[in-house]
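In: no sequence on hand, only this structure:
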């Protein structure tokens, strides 16, 4: 049995946050229609421009709210939320390339609705996955590297019993749990800190589940974790 648990240490800092989860089991994540996913991302990039209309990039609300959130815990210098990184690429005219169906789908949702969105391979988890604050000695090998880069003490991280899975909340993911074409069971998450956007958040989570089910099969279900609902079963 594996669970996703958002621990008290997180809620102490972000009591109004919500974490949306899509749990997808028995999927086929192999690339079969590359052009379809390219078109999906390009359409989302166009929609994303609606969220970055301000003259100063950092003043756009969907970016500013995450910069303020990152100021509430210790982060690596220069670390930014995943949604800021995506929107900056679009803002600078750089296309978001296709990786694999699951990543393409969550990137498209992230761009369209302007929320951080990510995913992990459930079968790589060691024990439960937790959103918490780091002790500071958790092993973490980021994507694109083979060197250990543990989080700072107090940093918001996703982790399991083997170490950190994602640093600075949603900034950088670990290679160990990354989604690949061979992923059969996936854990996707969508994160909200701006309580005024809850309706958009609900719509994004629903659309994420629909797109996964329609494109790569399997069985999917959603859950929303908040300060009153702190855990969900991932897999028996």
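Out: Received, thanks. This is a predicted model, so every value here is computed, not measured.
In: make it CA atoms for all contacts and neighbour counts henceforth
Out: Will do.
In: contacts only, for residue 174.
Out: 140, 141, 142, 143, 164, 165, 166 (Cα atoms under 8 Å, 6 or more residues apart in numbering).
In: that one and residue 97, how far apart?
Out: 19 Å (Cα to Cα, to the nearest Å).
In: kindly report the same for residue 5.
Out: 32 Å.
In: who's more crowded, the two?
Out: residue 5 (19 against 12; other Cα atoms under 10 Å).
In: and the nearest residue to residue 191 once chain neighbours are set aside, how many neighbours?
Out: Counting by Cα to Cα, 6 or more residues apart in numbering, residue 191 lies nearest to residue 19, which is 4.8 Å off, once chain neighbours are set aside. Using other Cα under 10 Å, residue 19 is surrounded by 20 other residues.
In: got another one to weigh against that:
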């Protein structure tokens, strides 16, 4: 693994505010910075991962309704705790699981890989294009004055984050609302993305080891398609 000084600084300066841990002391996150990714269309390798993930969906849904899958249920409770209605604002893992019932979308190689890892390891997983990112990531609870650039009915629009909701930000502004609900278009991945900050979120009952396994498999999958990738990683939690 080759780690650049820029990578080290970006991850070292990342932080999660204390009020997040007051809301959920069991919250942990892995920040995974990957550079040198080779963009490309969906291929046999990404298809194999998607099929494996789809099989895991069938297995889980044979045991639980979607809302009672353990890590999804934990995130639904977390959303309720900051005032969101999880039936209307689903965390990214639940939203992807619901799509996966009828087959995961095939988008491009990068998106297919991280969608598959999210499903297989039951981890809410987001990606930010580092070429569009400004500074280090930080997670705080909103005051209600933070502006969020998004789209509505295909048109650019600006929303205000709701008071108390967790928001991921960079030095320019909000990058993702409600912890892992909706990413802003400014830093969204594209077919040309080669540098990504992946955010892997966990609550109990998901263990640290399970979270690390998800990060390791994502790293391995990206290294198989781009052997020259450079990877840096940081774990943040109450004990780290």
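Out: That came through fine. Not measured: the values here are computed from a predicted model.
In: TM between them?
Out: The TM-score (TM-score structural alignment, normalised by the length of the first structure) is 0.86; 226 aligned residues with a Cα RMSD of 2.1 Å.
In: quick revisit: the residue nearest to residue 191 of the first structure -> the second structure?
Out: Aligning on TM-score structural alignment places residue 19 of the first structure opposite residue 29 in the second structure.
In: its match: what's it in contact with?
Out: 199, 200, 201, 202, 235, 236, 237.
In: quick one: whichever strand or helix holds it to the first structure mean distance?
Out: Element membership for residue 29 of the second structure (DSSP states H and E) is strand 28-35. Taking mean Cα distance after the TM-score superposition for the first structure, the mean distance separating strand 28-35 of the second structure from the aligned residues in the first structure is 1.1 Å.
In: still on that earlier bit, which two among the contacts of residue 29 of the second structure are spaced furthest apart?
Out: 199 and 237 (13.3 Å; Cα to Cα).
In: more neighbours: which of those two?
Out: More neighbours surround residue 199 than the other of residue 199 of the second structure and residue 237, with 20 against 16 (other Cα under 10 Å).
In: which SS class is that one?
Out: strand (DSSP: H, G, I helix; E, B strand; the rest coil).
In: and whichever residue in the first structure pairs up with residue 177 of the second structure, how many residues sit next to it?
Out: For residue 177 of the second structure, the aligned position in the first structure is residue 167, judged by TM-score structural alignment. Around residue 167 of the first structure sit 26 other residues, with neighbours defined as other Cα under 10 Å.
In: before we move on, what about residue 40 of the first structure?
Out: The burial count for residue 40 of the first structure: 17, using other Cα under 10 Å.
In: enumerate every residue touching it.
Out: By Cα under 8 Å, 6+ apart, the neighbours of residue 40 of the first structure are 104, 105, 108.
In: okay, those in JSON lines with secondary structure and distance to residue 210 of the first structure next?
Out: Below are the contacts of residue 40 of the first structure laid out as JSON lines (DSSP: H, G, I helix; E, B strand; the rest coil; distance: Cα to Cα, whole Å):
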{"residue": "104", "secondary structure": "helix", "distance to residue 210 of the first structure": "14"}
{"residue": "105", "secondary structure": "helix", "distance to residue 210 of the first structure": "10"}
{"residue": "108", "secondary structure": "helix", "distance to residue 210 of the first structure": "13"}
